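1. sequence and predicted structure are below.
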Amino acid sequence: MLTHLRPAFSLVVLFTLLLGLVFPLGFVGVGAVVFPFQANGSLIVRDGKQVGSALIGENFTSDRFFHGRESAISGTDPKDASKTVPTPYDASTSTASNLAPTSKALHDRVAGDVATLVKQGATAGTIPMDSVTSSGSGLDPDISPDYAALQAPVVAAARHVPVETVRQLLAAHTQGRMLGVFGEPRVNVLRLNLALESLSRSGAAPGSANKVQTSSN
């Protein structure tokens, strides 16, 4: 019996060490060397300080900045532990709204968002889906170029700069499909806002601002 168990036990130990320790550490090591930015969380740094991650959205609320998608994340109300309060883009958790299509709260919120966008100059029949629907994770870092374009006039007015300047910056930060096939064109909200701040501070042309990763919300 021991004759049969010994090789079986040895194989279990060997493959546990190989597949549970050696391979994972090897992949981590290779990733850190070959893809250091991605392996370390795609962190965006300015002046030696971390100001965010390219993979996690942030809750921009001022008209001076582009806004991300609706985030349905909520947390415990500090004043009443039995209740919850909205904590959009709370990176310590991730969740969707889980509201049904028949939810009155969902309909009211979407109707309010549509009304706001129409007041800002959008046409009701051409409003981008991501401008009125919440993020599935609550942490989406990207929005569609169409949604960003809707916000450009508002941002330009708040910053007292020509809207064409903001649109040029937006175009410089629009990413296409991966390998020309996968995914959809997108705009990273944090990167765009950081470059927008840099543009305002330096007075540089949009083309040069796209190389700068600066500021915070």
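-> Sure, I can see it.
2. alpha carbons only for contacts and neighbour counts from here, please
-> Fine.
3. what about the residue nearest to residue 100 when sequence neighbours are not counted, is that helix, strand or coil?
-> The shortest distance from residue 100 to any non-neighbouring residue, by Cα to Cα, 6 or more residues apart in numbering, is to residue 106 (7.8 Å). What DSSP: H, G, I helix; E, B strand; the rest coil gives for residue 106 is helix.
4. longest strand of the chain?
-> strand 80-86 (DSSP state E).
5. residue 73 against residue 92, yeah?
-> No - applying Cα atoms under 8 Å as the test, residue 73 and residue 92 come out as separate, 10.0 Å apart.
6. among these two, which residue is more densely surrounded?
-> Neighbour tally, residue 73 and residue 92, criterion other Cα atoms under 10 Å: the higher count belongs to residue 73, 24 against 6.
7. so who does the most centrally placed residue in the chain touch?
-> Residue closest to the mean C-alpha point of the chain, counted by Cα atoms, centre = their mean, is residue 141 at 0.8 Å. By Cα atoms under 8 Å, 6 or more residues apart in numbering, residue 141 lies in contact with 54-58, 68, 188-190.
8. could those residues go into TSV alongside neighbour count and distance to residue 147?
-> Formatted as TSV, the contacts of residue 141 follow (neighbours: other Cα atoms under 10 Å; distance: Cα to Cα, whole Å):
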residue	neighbour count	distance to residue 147
54	19	18
55	17	19
56	21	18
57	26	15
58	25	16
68	29	9
188	24	12
189	28	11
190	31	15
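9. so which of those residues belong to helices?
-> The helices, defined by DSSP state H, take in 189-190 from the contacts of residue 141.
10. ok, of the contacts of residue 141, which one's closest to residue 19?
-> Nearest to residue 19 among the contacts of residue 141 is residue 55, at 28.3 Å by Cα to Cα.
11. how much space between the residue nearest to that closest one when sequence neighbours are not counted and residue 191?
-> Closest residue to residue 55 apart from its sequence neighbours, by Cα to Cα, 6+ apart: residue 141 at 5.7 Å. For residue 141, the distance to residue 191 equals 9 Å [Cα to Cα, to the nearest Å].
12. got another one to weigh against that:
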Amino acid sequence: MKRYIFPAIRLTIVLIVLLAGVYPLLIAAVAKLAPGKGDGITVTHHGKVVGYANVGQTFTEDKYFWSRPSAVDYNAGGSGGSNKGPANPAYLAVVQARIDTFLAHNPGVQKADIPAELVTASGSGLDPDLSPAAAEIQIPRIARERRLPESRIRELVKQYTNGPLLGFLGPSKVNVLQLNIALDDLK
């Protein structure tokens, strides 16, 4: 019995030290080398911190691009999805309410044309980006509210669209916070 218990106890102690001590310290040290020094990349506007570049936030005014909905109210400390399946009646009711709200604020848009990302929350609930299509569909509303030509806002969306990583990994995307800051800076 001693032959098996003592090696198991030693292995447990070694793994606790490695996995609960050394590994987290190593990851924290690597994070300090990343942009934002492991604390996230803050976005400032006129000297004031207005958000984080890699964490979404809510925009509900018609003069702004709306972000993807969040099941956790954009709380970076507790990211996660709703964990409700696509046939769950409560989930379907929430999605339908989001569709109704979007259609009410975006007259002329057909239900079938709404990108899914504008009415469904992501798995993390923190997505800061939209697809160019999800930004494009909101342009008429924003142009009307800001009394600007749609072409000017469309140029802004193109300017803030980032292509796939390395030109082929992942989709093109638009950071909603940075786009809305640029909208506010338009003269």
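-> Thanks, I have it. These figures come from a predicted structure and were not determined experimentally.
13. ok, back up a step: the residue nearest to residue 100 of the first structure contacts residue 99, doesn't it?
-> Yes - counting by Cα under 8 Å, residue 99 is a contact partner of residue 106 of the first structure at 6.5 Å.
14. give me the more crowded residue out of these two.
-> residue 106 (17 against 12).
15. distance of the aligned partner of that one in the second structure from residue 125 of the second structure?
-> Under the alignment (TM-score structural alignment), residue 106 of the first structure pairs with residue 91 in the second structure. Look at residue 91 of the second structure and residue 125 of the second structure: by Cα to Cα, they are 15 Å apart.
16. try residue 69 of the second structure
-> 7 Å.
17. could you do residue 108 of the second structure as well?
-> Residue 108 of the second structure is 28 Å from residue 125 of the second structure, by Cα to Cα.
18. higher neighbour count, these two?
-> The residue with more neighbours, out of residue 108 of the second structure and residue 125, is residue 125; 25 against 10, by other Cα under 10 Å.
19. identify the residue of the first structure aligned to that one.
-> Aligned partner of residue 125 of the second structure by TM-score structural alignment: residue 138.
20. am I right that its match is in a strand?
-> No - under three-state DSSP, residue 138 of the first structure sits outside any strand and is assigned coil.
21. contacts only, for the counterpart of residue 143 of the second structure in the first structure.
-> For residue 143 of the second structure, the aligned position in the first structure is residue 156, judged by TM-score structural alignment. Neighbouring residues of residue 156 of the first structure by Cα under 8 Å, 6+ apart: 64, 162-163, 166.
22. go with 10 Å
-> Residue 156 of the first structure makes contacts with 63-65, 162-167, as judged by Cα atoms under 10 Å, 6 or more residues apart in numbering.
23. got it, and residue 73 of the first structure?
-> Taking Cα under 10 Å, 6+ apart, one finds 84-97, 134-135, 137-139 in contact with residue 73 of the first structure.
24. again, 7 Å this time
-> By Cα atoms under 7 Å, 6 or more residues apart in numbering, residue 73 of the first structure lies in contact with 86-90, 94-96, 138.
25. neighbours of the residue mapped onto residue 147 of the first structure from the second structure, just the number please.
-> With TM-score structural alignment as the criterion, residue 147 of the first structure lines up with residue 134 in the second structure. Look at residue 134 of the second structure: counted by other Cα under 10 Å, it has 22 neighbours.
26. what about residue 157 of the first structure, helix or strand, and which?
-> Using DSSP states H and E, residue 157 of the first structure sits in helix 145-159.
27. hmm, who's touching the following helix or strand past that helix?
-> Under the assignment DSSP H and E, the closest C-terminal helix or strand after helix 145-159 of the first structure is helix 163-172. Applying Cα under 7 Å, 6+ apart, the external contacts of helix 163-172 of the first structure come out as 152-153, 156, 192, 206-207, 210.
28. helix 163-172 of the first structure: which residues count as buried?
-> For helix 163-172 of the first structure, the neighbour count (16 or more other Cα atoms under 10 Å) marks 163, 165-167, 169-172 as buried.
29. show me the two of those residues that sit farthest apart.
-> Taking Cα to Cα, the two most distant members of these are 163 and 172; they sit 14.3 Å apart.
30. which parts of the second structure are helices?
-> With DSSP H as the criterion, the second structure has helices spanning 2-17, 23-31, 89-105, 132-136, 139-146, 150-159, 176-185.
31. most tightly packed of those?
-> The highest average neighbour count among the helices of the second structure, using mean count of other Cα atoms under 10 Å, belongs to helix 132-136 at a mean of 20.
32. which elements pack onto that helix?
-> Packed against helix 132-136 of the second structure, as judged by 3 or more Cα pairs under 7 Å, 6 or more residues apart in numbering; DSSP states H and E, are no other helices or strands.
33. quick check: that helix compared with the first structure, mean distance?
-> Comparison of helix 132-136 of the second structure with the first structure after fitting gives an average deviation of 0.7 Å (mean Cα distance after the TM-score superposition for the first structure).
34. can you give me the end-to-end span of stretch 76-94 of the second structure?
-> 22 Å.
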